[in-house]
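A.B. asks: Everything below, folded, please.
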Amino acid sequence: MTRLGSWIGKHLMLTLGILVLIYMYVPNMIVALMSFNDSSQSRNLYTFQAFTWDNWLNPCEPQGMCEALQVSISIGLLSTIVATTIGTLAAFALVRHRFEGRSTMNLMLFLPMATPEIVMGSSLLALFVAAGFGGQLGFWTILIAHIMFNISFVVVTVRSRLAGLDSNLEKAASDLYANEWQTFWRVTFPLVFPGILAAALLAFSLSFDDFIITNLNSGTTVTFPMFVWGAAQRAIPMQVNVIGTLMFIIALAIVIAGEVMSRRRAKGKAAAF
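C.D. replies: Take a look at the predicted model:
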């Protein structure tokens, strides 16, 4: 016990980090475990009855689930592309330029992040109804809503990356006779790209996961979170856990691939010098 206590004292930060990771990833592990549960119509999601591959072999068995998943992925991808593009441009404008109304713009960009979702969702619903779209709520109104709240998160993420960027690197490129376009694509963009990628992943996650704003502005359109909520009123199909596990694996693979590429690039630059 004394040796254990001494080890924990010397490695306190490592111990706390491991505990935090365990706390964060245990729910994901439970979801992965329940994706192999034989009870496809159990109301209790945490009752494991028997092991089976059927949930993975027939992920679209619950009627309407894959259609709802397709809607969520489509909205997530479109909102991510638009929000990342607009948010990145806005971040560059806020960091690199001084203009009238800059402080007001900063405040307005932070408001969607600070506003409760129920307030934002009901406000958007009132806006759509006032604009004459009350009877046409669906895919496009959800997309507009998701783009709106995703922009703020993109701006904050990309802006933090830009703020830590060493401007001397761009000045060095200019000194080596690179024009503004070449400097941007060969120096600025590669350095900012990790922040843009992180913002895009965050935007897609927020869009795919959103329920409150989506539910208020969806009309008859059903997204994956709405399908899960509706299914929970009766019996949650275990295939929901399959989708959750796949999304987690894909996200983890993207992060690992990005880290591997970053390390290879760093080793390549070190070898070049």
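
A.B. asks: from here on, contacts and neighbour counts on C-alpha atoms
C.D. replies: Noted.

A.B. asks: Number of residues surrounding G230?
C.D. replies: Here the number of neighbours of G230 (other Cα atoms under 10 Å) works out to 13.

A.B. asks: what does L4 give?
C.D. replies: Residues near L4, counting by other Cα under 10 Å: 9.

A.B. asks: ditto for G164
C.D. replies: Going by other Cα under 10 Å, the residues that sit close to G164 add up to 9.

A.B. asks: ok, it to T157 distance?
C.D. replies: G164 sits 12 Å away from T157, going by Cα to Cα, to the nearest Å.

A.B. asks: To compare with the earlier structure, here is another sequence to fold:
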Amino acid sequence: MKKGLTTVNLAALTFGFAFLYMPIAILVFFSFNESRLVNVWGGFSLKWYVELFNDEDLLTAAWISLVLAVCTSTLSVVFGTVAGFVMARFTSFRGRVLFSGMIYAPLVMPEVITGLSLLLLFVAIDWGRGLGTMIIGHTSFCTSYVAVVVQSRLVSFDRSIEEAAQDLGATPLKTFFVITLPVIAPALVSGWLLSFTLSLDNVVTTSFTNGPGWDTLPLKIFSAVKLGVKPEINALSTIMIGIVAIGVVAASILQKRAMVERQRAERMAAASDE
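C.D. replies: Have a look, this model is predicted:
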């Protein structure tokens, strides 16, 4: 019975990974296709990568998407960390229920409503739409995801480490940057990567908040699909997959280092208690 369950689990795991990653593998495979038809193999070639770097529209859209995603992720981590810290450490201030509701609302709010409300706001204040309005729109919902991730990490945080640091003479601000921040660094990295992904492939909010000449890569791809997918898009997608893979590896390394720092801090706290 145990062997049968193991076989079933292995089969389910294999099917799940194949379902998730087989389309990506096919996309990467056909990015090296000689033929212009994206689903007909015509031989190995790198010409679509060359064509990609000659396509100024796609490169501009990709650059706008990357800049937008980086700015959104960075701002979301800053605001989300503050919000998560408040929800985890200050549990009885007046208006906390309202504050928590405003943080959680973007998680369940349809993006069409969020995008439309932002569009009406920008029109009402006569703010020209562009990169700035897109950053505001993306940050408005990405911050909520970071806040939830940071709050969950702080709830399980061993505060005796902070108390030990303060007993040794550290100020609250120094304790936060020296003790708390390194310990919750994996949560910050996870929140940054999550925000980056959500911003990079967002279409609905972007379509409401962008302006002329500020089309992102997802908008370009959705427009191109109506006339047929160009092979250059496969090449660009492969490059972006490589960038994301590098980011995941870097995040894993940072998380491992943060774990080592946390264990060191816990040993120091234990030593101070003795």
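
A.B. asks: Any idea what the TM-score comes out to?
C.D. replies: Here the superposed chains carry a TM-score of 0.86, computed using TM-score structural alignment, normalised by the length of the first structure; 263 aligned residues with a Cα RMSD of 2.5 Å.

A.B. asks: what about stretch 199-206 of the second structure, start to end distance?
C.D. replies: Using Cα to Cα, the gap from the first to the last residue of stretch 199-206 of the second structure comes to 9 Å.

A.B. asks: Which part of the first structure matches that stretch?
C.D. replies: Mapped onto the first structure with TM-score structural alignment as the criterion, stretch 199-206 of the second structure occupies residues 207-214.

A.B. asks: Same check on stretch 151-169 of the second structure?
C.D. replies: Here stretch 151-169 of the second structure aligns to the first structure at residues 159-177, judged by TM-score structural alignment.

A.B. asks: And for stretch 202-215 of the second structure, what's in contact with it?
C.D. replies: Stretch 202-215 of the second structure is touched from outside by 61, 64, 111-112, 114-116, 118-119, 128-131, 133-134, 137-138, 216, 218-219, with contacts defined as Cα atoms under 8 Å, 6 or more residues apart in numbering.

A.B. asks: now the strands for the stretch 151-274 of the second structure?
C.D. replies: With DSSP state E, counting those that start in this stretch as the criterion, the stretch 151-274 of the second structure has no strands.

A.B. asks: got a list of contacts for stretch 156-163 of the first structure?
C.D. replies: Residues outside stretch 156-163 of the first structure that contact it (Cα under 8 Å, 6+ apart) are G87, T88, A91, F92, L94, V95, V192, G195, I196, A198, A199.

A.B. asks: If we use 10 Å, what do you get?
C.D. replies: Stretch 156-163 of the first structure is contacted by residues 84, 87-96, 106, 109-110, 113, 151, 153, 155, 165, 188, 191-200, 202 when judged by Cα atoms under 10 Å, 6 or more residues apart in numbering.

A.B. asks: What of stretch 17-32 of the first structure?
C.D. replies: Contacts of stretch 17-32 of the first structure (Cα under 10 Å, 6+ apart): 11-16, 33-35, 37, 45-46, 238, 240-246, 248-249.

A.B. asks: Show me which of these are buried.
C.D. replies: In terms of neighbour count (16 or more other Cα atoms under 10 Å), the buried residues within the contacts of stretch 17-32 of the first structure are L33, M34, S35, N37, L45, M238, V240, N241, V242, I243, T245, F248.

A.B. asks: Sort out for me which of these are in helices.
C.D. replies: For those, membership in helices holds for L33, M34, V240, N241, V242, I243, T245, F248, with DSSP state H as the criterion.

A.B. asks: contacting residues around the equivalent of the first one over in the second structure?
C.D. replies: For L33 of the first structure, the aligned residue in the second structure is F29 (criterion: TM-score structural alignment). When contacts are counted by Cα under 10 Å, 6+ apart, F29 of the second structure is found next to P23, W41, F44, N234, A235, T238.

A.B. asks: V242 of the first structure matches what in the second structure?
C.D. replies: With TM-score structural alignment defining the correspondence, V242 of the first structure maps onto A235 in the second structure.

A.B. asks: A126 of the first structure now?
C.D. replies: By TM-score structural alignment, A126 of the first structure lines up with L120 in the second structure.

A.B. asks: Work out for me the element that match sits within.
C.D. replies: Counting by DSSP states H and E, the element that carries L120 of the second structure is helix 111-124.

A.B. asks: compared with the first structure, how much does that helix deviate?
C.D. replies: For helix 111-124 of the second structure, the mean deviation from the first structure after alignment is 1.5 Å (mean Cα distance after the TM-score superposition for the first structure).
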